[in-house]
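Engineer: Okay, predicted coordinates and the sequence, questions at the end:
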Amino acid sequence: MITTQYRNERFSNALNLIPQNIPPIWFMRQAGRYHSHYRKLKETYSFMELCKQPELAAEVALGPVKEFGFDVSILFSDLLFPLEALGMALTYDPGPKLSFSLTSEKDLLKLKSSDEAIEGLKFQRDAVLRTREVLPKDVSLIGFVGGPFTLMTYGSIGKHDGNLSFIKTNQNFVDQFYSILVPLLKQNIELQLQGGAEVVMIFDTAAGMLDPYNFHRYVVDPMNELTKLFPNQIGYYAKTSTETQIKQIHQIPNLAGFGVDHRFSIQETLKNFGGKGFIQGNFDQELLFAEEGTLKEKIREYLLPIKDLNPEERKGWVAGLGHGVLQFTPERSVHLLIDETRKVFSE
């Protein structure tokens, strides 16, 4: 096991369930198209260059930390790179496109072994290393990989949503793909932890569409493997998770924590599932488009019920959004949410 040093005190407290007044803050997609710093870099470099050149990936990740004062930075990368490493050529035009789809056992024969494929992901370790070097010493750093089921959906239908009948009715095929993919994800996570990531998030965009049985088979079972190998270093988030799915995730041993989207009451989630790992979320990211006065009201409406919980009841909370920062989100809104969160919990 790779020993973890938590750099940010608030993030460390959340992971270790130490009660505190002010929560740590980070947002999914905090480095992205809404931010002028990122757009300026994008004028010169392609998305692939920004991800794969460690100096550039570090600069992208550093930008929002300097601008907004996030407690945690996240590796700038893309969850589809394991598919590319396996031999599925990946382009962005502007969205992701893979060179072929996984629709038969014959397609699986085109894939590299995990030991071959991991060579194509070592740039992520280098990017984490470089990001750690440029970040302030009191800012934590996390990595991420795509969840196996989400990578399966992208590999077979080219997107994270749509008709999943092929996947749901061909379990042997999925099992064969998982036998290649899951070992690669284990190696991928280890690379990021070696580089200095304190936690690696599993972003499982497509998993919310699964029924409880298939969620256990395609999500919980591989997650159990990952958390056994990397205890208390793996976090999980799936957009549109159901309460049943959250219950299943909560039961995974040695999970560092999980995030919920804005459809959940964060205070009820803390009451029902707190005390085992961090719980992140979950201000509605679409509200960030409101004009300043309205947004401030919405932020207070969201935060004050959480503040009614005492520090013991809200221990483990990591403040964030229900999903990622949307393109065209006003930067002033990001500033306001962060500033108001710290203000409310310091009052």
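Structural biologist: Nice, thanks for sending it over. Just so we're clear, the structure is a prediction, and the values are computed from it rather than from any experiment. Residues are numbered from 1 along each chain as shown.

Engineer: make it CA atoms for all contacts and neighbour counts henceforth
Structural biologist: Noted.

Engineer: where's the residue located most distally from the centre of the chain relative to Gln176, distance?
Structural biologist: Distance from the C-alpha centroid of the chain peaks at Lys106, with 31.7 Å (Cα atoms, centre = their mean). Look at Lys106 and Gln176: by Cα to Cα, to the nearest Å, they are 11 Å apart.

Engineer: Quick check: Leu121 touching Asn188?
Structural biologist: Yes: contact criterion Cα atoms under 8 Å: Leu121 and Asn188 qualify, at 6.9 Å.

Engineer: Looking at those two, which has the bigger crowd around it?
Structural biologist: Per other Cα atoms under 10 Å, whichever of Leu121 and Asn188 has more neighbours is Asn188, with 25 against 20.

Engineer: is it fair to say the more buried one lies in a helix?
Structural biologist: Yes: according to DSSP: H, G, I helix; E, B strand; the rest coil, Asn188 belongs to a helix.

Engineer: Next, the contact list for it, please.
Structural biologist: When the contact criterion is Cα atoms under 8 Å, 6 or more residues apart in numbering, the partners of Asn188 are 118, 121, 145.

Engineer: And for Ala58?
Structural biologist: Taking Cα under 8 Å, 6+ apart as the test, what Ala58 contacts is 75-76, 127-128, 130-132, 134.

Engineer: Second structure for comparison follows:
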Amino acid sequence: MKDTTNFPPLKNDNVLRAARGEPVDRVPVWVMRQAGRYLPEFQEVRKEHDFFEVCQTPEIACEVTMQPLRRFDLDASIIFSDILVIPQAFGMTVEMHPGVGPVFPQPLDTPADLAKLTPDGAVSRLTYVGDAITMMRHKLDGKVPLIGFTGAPWTLMGYMIEGGGSKTMSKAKSWLENHPEDSKKLLSMLTNGIVDYLEMQVKAGAQMLQVFESSAEHLPKETFLDIAVPYIKQIRDDLVERLDSQGIPIVPMVLFAKGAGHSLKEQSKLGYDVIGLDWTVDPIEARKEVGPNITLQGNLWPEDMYKTPEEIRALTTEMVKKFGKTRYIANLGHGITPKTPIVSMETFVDAVHNAL
């Protein structure tokens, strides 16, 4: 990583101000997966490059990170990467199969397979993400803040055991039941790697961080609080302690636990500045649960982006008015889907900015 101390001054800091609870001149908006398959220019890049080649080549990662910012009046960028780079850094093979998604040819089958993982020095195998972050900060020229991210331990554990995405997570849940101590060992191993990874991202220039617990929906509330939450809290606490000890300011942190609307009050006590909401959560009820001192992010249903521009504008305006202008970052309730029309994204961003 080079030149991490001489970044251009930030011109639009509304996302960071909203995360800290400071006044904003307009409601900020960004979209999960805003750099990706719905953009024709991204599809052109993918014709020439494998998915993980894009992630692992800073120049290409920066190009696709910049693509949505050229089209839309967004208030943040998020570095193009993938949550599964951590299992890769732990020594597992991950392939991206067209029409299928990520595939692990050799998933973790039994606890004995934990011995095959190589967590020591994993962050040194992820320096390409830090290099892309640093490069992107300069390419942005202060236009908007840059967000870094990671998958959360339970979500990563699920992929590593299931061998890819799963609608049931039955194998991973079986580990929790039949191998509780080994499950905790894996979750702890991942947590330590994630803290290293996020520390590296902050040092590289990330101005906000998001932790994706995308598989929270597969756990009932009691299990989510018992299995996932302690490690989510440890990530935040250990990262803050580590950065503080080096005199490095902590950046705002977002927790997005998809399907965990049942435990917003508990999430609000974990130290994260922002709680991301999926589309199943009512904004007014969410505010009651988390209180006035947490920023909320979300939460339009991604499928609504296939409706007419007039419908999208109405739904987005209604959403923003429910959340209000204070401590709010507009987003979808999950990642934008591959066939979303460009005009829908244009309408959504414009509607957010003009709703209040």
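Structural biologist: Okay, I see it. Everything numeric here is computed off the predicted structure, so don't read it as measured data.

Engineer: now for the residue farthest from the centre of the first structure: what does it line up with in the second structure?
Structural biologist: Residue pairing (TM-score structural alignment): Lys106 of the first structure is matched to Ala112 of the second structure.

Engineer: my guess is its match is in a strand, correct?
Structural biologist: No: looking at Ala112 of the second structure with three-state DSSP, it is helix, so not inside a strand.

Engineer: equivalent range in the second structure for stretch 278-286 of the first structure?
Structural biologist: Using TM-score structural alignment, stretch 278-286 of the first structure pairs with 295-303 in the second structure.

Engineer: Please tell me how far the match of Lys106 of the first structure sits from Pro302 of the second structure.
Structural biologist: 40 Å.

Engineer: what about Ser188 of the second structure, neighbour count?
Structural biologist: For Ser188 of the second structure, the neighbour count with other Cα under 10 Å is 16.

Engineer: and it, what pairs with it in the first structure?
Structural biologist: Alignment note: Ser188 of the second structure maps to Ser179 in the first structure; criterion TM-score structural alignment.

Engineer: Okay, and that match sits in which element?
Structural biologist: Secondary structure from DSSP states H and E places Ser179 of the first structure in helix 171-195.

Engineer: Find out how far that helix is from the centre of the chain, if you would.
Structural biologist: 17 Å (Cα atoms, centre = their mean, to the nearest Å).

Engineer: and it, which residues are buried?
Structural biologist: Using 16 or more other Cα atoms under 10 Å as the test for burial, helix 171-195 of the first structure gives 173-174, 177-178, 180-195.

Engineer: And Leu210 of the first structure? What does it align with in the second structure?
Structural biologist: Matched by TM-score structural alignment, Leu210 of the first structure corresponds to Leu219 in the second structure.

Engineer: no wait, Thr44 of the first structure
Structural biologist: By TM-score structural alignment, Thr44 of the first structure lines up with Glu48.

Engineer: could you measure that match against Pro68 of the second structure, distance?
Structural biologist: As for Glu48 of the second structure, its distance to Pro68 of the second structure is 19 Å (criterion: Cα to Cα).

Engineer: The first structure: which residue goes with Ala330 of the second structure?
Structural biologist: Using TM-score structural alignment, Ala330 of the second structure sits opposite Ala319 in the first structure.

Engineer: Ignoring the adjacent residues along the chain, who's closest to that match?
Structural biologist: Of all residues not flanking Ala319 of the first structure in the chain, Ile25 sits nearest, at 4.8 Å (Cα to Cα, 6 or more residues apart in numbering).
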